[in-house]
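Peer 1: The sequence isn't on hand, but the structure is:
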């Protein structure tokens, strides 16, 4: 795996957890708060934060698709995981495993060449 692909995967991992937690933590909390109190002004910024994280996640996912040459099924899985609350946590686990496998493969190539 080259450095551009590894950095694209790492960026996707960095945004997957905050995106996964932004839906339940921000939107559901904000919705409950607005229903039980007079604090309605929080929903707009909380929704914007979640929206920005989702767009960044999708852009990073497309970048990984381009650089890592993932099959469409895998990209579709990670997109669906972004739509499911806490799905990005599972996606992060999958990315961590892929990243670890890539490091092991790179070290094996180094050892074989040295």
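Peer 2: Yes, it's here. Since this is a predicted model, take the numbers as computed values, not measurements.
Peer 1: Could you use CA atoms for every contact and neighbour count after this?
Peer 2: Fine.
Peer 1: The spatially most central residue of the chain and residue 3, how far apart?
Peer 2: Central residue of the chain (Cα atoms, centre = their mean): residue 16, 2.2 Å from the mean position. When distance is defined by Cα to Cα, to the nearest Å, residue 16 is 20 Å away from residue 3.
Peer 1: another one to put next to it:
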């Protein structure tokens, strides 16, 4: 399950950056393309975010993580590049 969490963490981080890229670079110049891409990108990011949080809570009990580690992993999911940091620091053994 740790290996799946590692993959989800990387995919969630990528989807977060793609969502920001859509907002910052495509929206000002190509509003129609922005509206077309918003739903699929947003939906995939939402699904990956929920999967990330659910797997983090499940792994808290399976791996006996303390509340501090779970909190850091949870906060990292809302910071750009945060999931890459978590993957590198906390999930390197997977």
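Peer 2: The structure has been received and is ready for your questions. None of the values given here were measured: they were computed from a predicted structure.
Peer 1: check which helix or strand covers the residue nearest to the centre of structure 1.
Peer 2: helix 3-22 (DSSP states H and E).
Peer 1: hmm, who's touching that helix?
Peer 2: With contact meaning Cα atoms under 8 Å, 6 or more residues apart in numbering, helix 3-22 of structure 1 is reached by 49-50, 53-54, 56-57, 60-61, 63-64, 67-68, 82, 84-89, 91-92, 95-96, 99.
Peer 1: same question, stretch 71-88 of structure 1
Peer 2: Under Cα under 8 Å, 6+ apart, the answer for stretch 71-88 of structure 1 is 16-17, 19-21, 23-24, 54, 58, 61, 65, 90-91.
Peer 1: corresponding residues in structure 2 for it?
Peer 2: The aligned range for stretch 71-88 of structure 1 in structure 2 is 66-83, by TM-score structural alignment.
Peer 1: Identify each buried residue in the matching stretch, please.
Peer 2: 70, 73, 74, 76, 77, 81, 82, 83 (16 or more other Cα atoms under 10 Å).
Peer 1: same question, stretch 19-36 of structure 1
Peer 2: So, applying 16+ other Cα under 10 Å, buried residues of stretch 19-36 of structure 1: 19, 20, 21, 22, 23, 25, 26, 27, 29, 30, 31.
Peer 1: Tell me the counterpart of the second one in structure 2.
Peer 2: Same thing as residue 20 of structure 1. With TM-score structural alignment as the criterion, residue 20 of structure 1 matches residue 13.
Peer 1: again with residue 44 of structure 1
Peer 2: Using TM-score structural alignment, residue 44 of structure 1 pairs with residue 39 in structure 2.
Peer 1: What strand or helix carries its match?
Peer 2: Counting by DSSP H and E, residue 39 of structure 2 is part of helix 31-62.
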